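Student: what shape does this take:
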Amino acid sequence: MKTVFKSAFDSSRRASPRIAASVYAIFFAAFAALLLLVSSSRAESLWNAAGVSGRSMFADRKAAGRGDILTIVVSESAVAQSSQNKKSTRESTLQDALTKFIYPGLGTHKGQLPGMGATGATSYSGGGDVSNSQSLSARAAVLVTDVLPNGNLVIEGVRVVTFSGETQYVVLRGLVRPDDIARDNSVVSTNIADARVEFYAEGALTDAQKRGWLTKVYEKLRPL
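Tutor: Okay, here's the model as predicted:
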């Protein structure tokens, strides 16, 4: 009987190292699988973030897609000068007289035959000078409304400023190349293609600078 128990005890002692080794192997395998799962999930999240923005984490934040905001630096100036002079002169002289008629004394008046003479002259002189200079400086944020197949950005934005009852509007539209966007996410208005820059105001001050409708009608109808 003792021999049987001893053999069973020896068998269990010989089997225990194998069981421990199996437990350690299963533990390390589970730990390695957990690390692999965590690292893959992190790598996937970073890849998705890069895919959404389309830029590296070290790149400058520039407008590149629909819905992005871009700052426009408006710097527009226009100068127009024109000078025109016109002068016209015309002179005409007409003299006509009868020196001999069919019968002597026929058709005469106090012994003289009829005659005709005329002299005319016209002169016109006119001229005009036009000189106009305009400049506009402002900063406004616009929205990227579309991206063309070639990568150019379609922008549009409106800036409204109200002060003391006077409202000023700045309307910007056009096309922007991504290469023209500066590192601070701004672009100069002179680099905008098909640009449409509108600046106008509404209010009592603006209305006071306009002519009345009766004055406009009078200037249209007056002859001089």
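Student: from now on I want contacts and neighbour counts done on CA atoms only, so please keep to that.
Tutor: Noted.
Student: how many other residues sit next to residue 64?
Tutor: 22 (other CA atoms under 10 Å).
Student: over to residue 209?
Tutor: Counted with other CA under 10 Å, residue 209 comes out at 8.
Student: likewise for residue 136?
Tutor: 11.
Student: that one contacts residue 76, correct?
Tutor: Yes - counting by CA atoms under 8 Å, residue 136 touches residue 76, with 5.1 Å between them.
Student: immediately after the longest strand anywhere in the chain, which helix or strand?
Tutor: Longest strand in the chain, counting residues (DSSP state E): strand 115-147. With elements assigned by DSSP states H and E, the helix or strand that comes after strand 115-147 is strand 153-163.
Student: neighbouring contacts of the stretch of helix or strand residue 219 belongs to?
Tutor: Under the criterion of DSSP H and E, residue 219 resides in helix 213-221. For helix 213-221, there are no external contacting residues (CA atoms under 8 Å, 6 or more residues apart in numbering).
Student: please give the structure of this sequence too, so both can be compared:
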Amino acid sequence: MAGLFALAGCASGPTSIVTRPVRALPQPTLMAMDNQGSIFQAATAQMLYEEAVASRVGDTLTIQIQESLTGSNKSNTSASKNGNVAFKGPGSTSSMGGVIKELFDLNVTSTGSDSFKGTGSTDNANTMTGTLSVSVIDVLPNGLLEIAGSKRIAVNGDLNQLRFSGLVKKRDIKAGNVVSSQKVADVQLEQVGQGVVADANTVGWLQRTFMSVLGFD
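Tutor: As a prediction, this is how the structure comes out:
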């Protein structure tokens, strides 16, 4: 029983690849050192004829997820080897007879061949599209916006969670505070599920244990 519980403890799911926080942390309130006037404040001003662009911690923007990855790998290998060996006795004389004569007239021929041919191919295609609202969680010294966000949807006990994080340039943000995931650097994107549907597509921990211990066909 102790061994079973130990194996069960090793059956935890994979860790998340999104290491950044998925929401903006509370920021300390800083008192303005310079007063630009009773109405206009540069730190919080919004222009009448300009659309506000996400630029501060806590601002939100929309990520258009447009990820498509296709990979293919093919290999063909062939090899062959042929060999012939012949041996002929020194030859007998008229005075030889019986077994001795047969040994001296012995002719031996050996032929061998070996061939190998192997082929292999693998194809992989991943596509994910959709939209996700994320928050600016940090502004780096070089001006890049560190963004992250998550979306959780639960239906009839099944939970589906989408996580996203990366780095964005302000100039890549389009109207409406929208940016394509193809313009995001250091992207970490994952979709995980929990529930009956996810369990039906997951190998049990006991079966995984036997597969790892008994690693033969």
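Student: rewinding a little: have a look at how far, on average, the longest strand of the first structure is from the second structure.
Tutor: Its aligned residues in the second structure lie a mean 1.7 Å from strand 115-147 of the first structure after superposition (mean CA distance after the TM-score superposition for the first structure).
Student: now the helix holding residue 219 of the first structure, how far from the centre of its chain.
Tutor: 36 Å (CA atoms, centre = their mean, to the nearest Å).
Student: over to stretch 88-103 of the first structure?
Tutor: 70 Å.
Student: cool, stretch 160-171 of the first structure as well?
Tutor: That offset, for stretch 160-171 of the first structure, works out to 19 Å (CA atoms, centre = their mean).
Student: against the second structure, where does it fall?
Tutor: Under TM-score structural alignment, stretch 160-171 of the first structure corresponds to residues 152-163 of the second structure.
Student: again with stretch 3-23 of the first structure
Tutor: Stretch 3-23 of the first structure maps onto no residues of the second structure, going by TM-score structural alignment.
Student: quick one: secondary structure of the residue located most distally from the centre of the second structure?
Tutor: Relative to the centre of the second structure, the most outlying C-alpha is that of residue 95, 82.6 Å out, by CA atoms, centre = their mean. Of the three states, residue 95 of the second structure takes coil under DSSP: H, G, I helix; E, B strand; the rest coil.
Student: distance of the equivalent of residue 82 of the first structure over in the second structure from residue 120 of the second structure?
Tutor: Alignment note (TM-score structural alignment): residue 82 of the first structure maps to residue 73 of the second structure. Remark: distance between residue 73 of the second structure and residue 120 of the second structure (CA to CA, to the nearest Å) = 8 Å.
Student: repeat for residue 140 of the second structure
Tutor: For residue 140 of the second structure relative to residue 120 of the second structure (CA to CA), the value is 46 Å.
Student: repeat that for residue 114 of the second structure.
Tutor: 21 Å.
Student: do residue 83 of the second structure as well
Tutor: 28 Å.
Student: next one: residue 54 of the second structure
Tutor: 49 Å.
Student: again with residue 130 of the second structure
Tutor: For residue 130 of the second structure relative to residue 120 of the second structure (CA to CA), the value is 34 Å.
Student: with residue 181 of the second structure instead?
Tutor: From residue 181 of the second structure to residue 120 of the second structure the distance is 33 Å (CA to CA).
Student: now residue 210 of the second structure
Tutor: Going from residue 210 of the second structure to residue 120 of the second structure by CA to CA gives 27 Å.
Student: ok, residue 167 of the second structure next?
Tutor: 38 Å.
Student: between the two, point out the one with more neighbours.
Tutor: Counted by other CA under 10 Å, residue 167 of the second structure and residue 120 do not tie: residue 167 has more neighbours, with 21 against 9.
Student: I appreciate the help and will end here.
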